[in-house]
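Colleague: let me see the structure of the following:
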Amino acid sequence: MKLAILGGSFNPVHKGHLFLAKQAADEYGYERVLFIPAREPPHKTLASGASDTDRLEMLKRALNEYGDNRFFIDDCELKRSGPSYTIDTVYDLEARYAGALEGKIGLIIGSDLAADFGKWKNADLLAEKADIVLGCRPLRDDEKLPEGGFSVAEAGVPDKPHRAGEHSGAGGTFPRPHLQLHNEFCAVSSAAIRRMTAEKKDWKALVPASVYEYIVQRKLYGFK
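Modeller: Sure thing, here's the model as predicted:
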């Protein structure tokens, strides 16, 4: 079985996460993609507004609504104490899927994380043990929206999706061996959705309908 993982805070999960996972599975033939919500992201503070239970529930609803039978949730990092290090997750999955894996585990990351990959725990070892699948992501979670925000139509499911080109971080092209994902993307981040929610802007098109309903019902991220 060809296995890939997509980790993140999923705070909240949005359509960009789903598109990235689908295109990685389509392009490189992954039979299973595990969405792994982080308990304590090592390189950023987890934003408030949703509990671990909320984030997990939104992810469950999103994957159920999306209906791709290659997508699964693995909550191993939520169960693990301390920071959520990807290398520890890869070791864990190798042990649990021993004998069933075909090749290396695929590690799907966006180009927004490429510049800081060298700061990850055992980054060189991680790049050896996993096949890094580098997809294009237009925003980092700590980036701000342009003045006036952006078009929900363009950020949701654009009529003419952007096509990924070269994937580079602050220092240029990603310096480690990787599989380049020629993905289409929507210009959205979890941080942008949280801000738009608090600012009473229209963000409904950026997340699956079931996730939108959950955020509204639970009044997450300052929703009023």
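Colleague: C-alpha from now on. contacts and neighbour counts both.
Modeller: Noted.
Colleague: which stretches of the chain form strands?
Modeller: Counting by DSSP state E, the segments of the chain that form strands are 3-8, 32-37, 71-73, 105-110, 130-135, 162-163, 168-169, 172-173, 179-180, 184-185.
Colleague: quick one: the helices in this protein, in order.
Modeller: Secondary structure of the chain, counting by DSSP state H: helices at 15-28, 52-66, 76-79, 86-96, 123-129, 152-155, 190-198, 209-218.
Colleague: returning to that earlier point: a markdown table for the strands of the chain, including distance to residue 120 and mean neighbour count?
Modeller: Written out in a markdown table, the entries for these read as follows (distance: least, Cα to Cα, whole Å; neighbours: other Cα atoms under 10 Å):
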| stretch | distance to residue 120 | mean neighbour count |
| --- | --- | --- |
| strand 3-8 | 13 | 23 |
| strand 32-37 | 16 | 22 |
| strand 71-73 | 22 | 18 |
| strand 105-110 | 12 | 23 |
| strand 130-135 | 13 | 23 |
| strand 162-163 | 28 | 12 |
| strand 168-169 | 14 | 16 |
| strand 172-173 | 17 | 12 |
| strand 179-180 | 19 | 18 |
| strand 184-185 | 25 | 22 |
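Colleague: let's see this one next, to set against the first:
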Amino acid sequence: MFEGGIKLKIGILGGTFDPPHLGHLIMANEVLCSLELDEIWFMPNQDPPHKEKARNVSNENRLAMLNLAIAGHPNFKIETIEFERAGRSYTYDSMILLKEKYPTAKFYFIIGGDMVEYLPKWHRIEELVDIVQFVGVNRPSYRVQTPYAIQSVEIPSISISSSLIRKRMKDGKTIRYLVPDSVRKYMEENQLYES
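Modeller: Below is the predicted model:
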């Protein structure tokens, strides 16, 4: 992947992916194409610092759904570095490890408008902005404004969230066209998020 000293441009999309949905995939694909990146790495987190509630399903289930969601896209990969560490999943710590592992890569960390507004509260943000290029994408009800240097990418406005999907599953409502069909089938077969 990194042979011959070629400097690849890698987008990192972190999240709980509990479950992954079409909004995640659209965001990743739009940034991939807009910034002409080589790959997007989906990085599921272990214990996100900005969320108090525990995950709703196991790491194994989240990973299985993510694999199904990105199947067929040649430029989408999964990076499990945060599964390999105990404790809070701080982006700074993960990116230091990735920079050591892939010194020739240039990393673009993709965040939605909600996280752009939250950036001043990120762990070691002043150092983090020196090692990654943040990419902010528009999200309904949020402005992509911050004192930090971020690249902005406009994407189609999609108001889908993992919490919406979990609620619909719990209430027995349809999630068709909100998640890839393979993910929907996996959720149904494994009775995930049902009441």
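Colleague: need the TM-score between these chains.
Modeller: In this superposition the chains share a TM-score of 0.91, using TM-score structural alignment, normalised by the length of the second structure; 188 aligned residues with a Cα RMSD of 1.5 Å.
Colleague: about what we covered before: want to throw the helices of the first structure into a markdown table with mean neighbour count and distance to residue 115 of the first structure?
Modeller: Shown next, in a markdown table, are the helices of the first structure (neighbours: other Cα atoms under 10 Å; distance: least, Cα to Cα, whole Å):
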| stretch | mean neighbour count | distance to residue 115 of the first structure |
| --- | --- | --- |
| helix 15-28 | 20 | 19 |
| helix 52-66 | 18 | 26 |
| helix 76-79 | 16 | 23 |
| helix 86-96 | 15 | 16 |
| helix 123-129 | 15 | 12 |
| helix 152-155 | 17 | 23 |
| helix 190-198 | 20 | 19 |
| helix 209-218 | 16 | 30 |
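Colleague: can I get these in CSV with distance to residue 177 of the first structure?
Modeller: Written out in CSV, the entries for the helices of the first structure read as follows (distance: least, Cα to Cα, whole Å):
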stretch, distance to residue 177 of the first structure
helix 15-28, 15
helix 52-66, 30
helix 76-79, 26
helix 86-96, 16
helix 123-129, 7
helix 152-155, 30
helix 190-198, 28
helix 209-218, 35
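Colleague: out of the strands of the first structure, flag the one nearest residue 205 of the first structure.
Modeller: Residue 205 of the first structure lies closest, by Cα to Cα, to one member of those: strand 184-185, at 14.1 Å.
Colleague: which elements pack onto the closest one?
Modeller: If contacts are counted by 3 or more Cα pairs under 8 Å, 6 or more residues apart in numbering; DSSP states H and E, strand 184-185 of the first structure sits against helix 15-28, strand 162-163.
Colleague: those: which one's closest to residue 116 of the first structure?
Modeller: Ranking these by distance to residue 116 of the first structure, with Cα to Cα as the measure, places helix 15-28 first at 19.2 Å.
Colleague: nearest to residue 38 of the first structure, of the helices of the first structure?
Modeller: Counting by Cα to Cα, residue 38 of the first structure lies closest to helix 76-79 out of the helices of the first structure; the figure is 5.5 Å.
Colleague: returning to what we had before: relative to residue 137 of the first structure, which of the helices of the first structure is closest?
Modeller: Comparison of the helices of the first structure against residue 137 of the first structure by Cα to Cα identifies helix 15-28 as nearest, at 8.3 Å.
Colleague: so which bit of the second structure is that closest one matched to?
Modeller: Mapped onto the second structure using TM-score structural alignment, helix 15-28 of the first structure spans residues 22-35.
Colleague: picking that back up, how about the helices and strands packed on strand 184-185 of the first structure in CSV, adding distance to residue 112 of the first structure?
Modeller: As requested, these are exported to CSV (distance: least, Cα to Cα, whole Å):
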stretch, distance to residue 112 of the first structure
helix 15-28, 13
strand 162-163, 15
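Colleague: ok, whichever residue in the second structure pairs up with residue 51 of the first structure - how many residues close by?
Modeller: Counting by TM-score structural alignment, residue 51 of the first structure corresponds to residue 58 in the second structure. Using other Cα atoms under 10 Å as the criterion, residue 58 of the second structure is surrounded by 11 other residues.
Colleague: and the gap between residue 58 of the second structure and residue 163 of the second structure?
Modeller: Residue 58 of the second structure sits at a distance of 16 Å from residue 163 of the second structure (criterion: Cα to Cα, to the nearest Å).
Colleague: likewise for residue 62 of the second structure?
Modeller: Applying Cα to Cα, the value for residue 62 of the second structure to residue 163 of the second structure is 14 Å.
Colleague: just put the strands of the first structure in TSV and tack on distance to residue 201 of the first structure.
Modeller: Putting those into TSV (distance: least, Cα to Cα, whole Å) gives the following:
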stretch	distance to residue 201 of the first structure
strand 3-8	24
strand 32-37	26
strand 71-73	30
strand 105-110	26
strand 130-135	28
strand 162-163	23
strand 168-169	30
strand 172-173	35
strand 179-180	34
strand 184-185	21
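Colleague: aligned against the second structure, show me the partner of residue 202 of the first structure.
Modeller: Using TM-score structural alignment to pair residues, one finds that residue 202 of the first structure aligns to residue 174 in the second structure.
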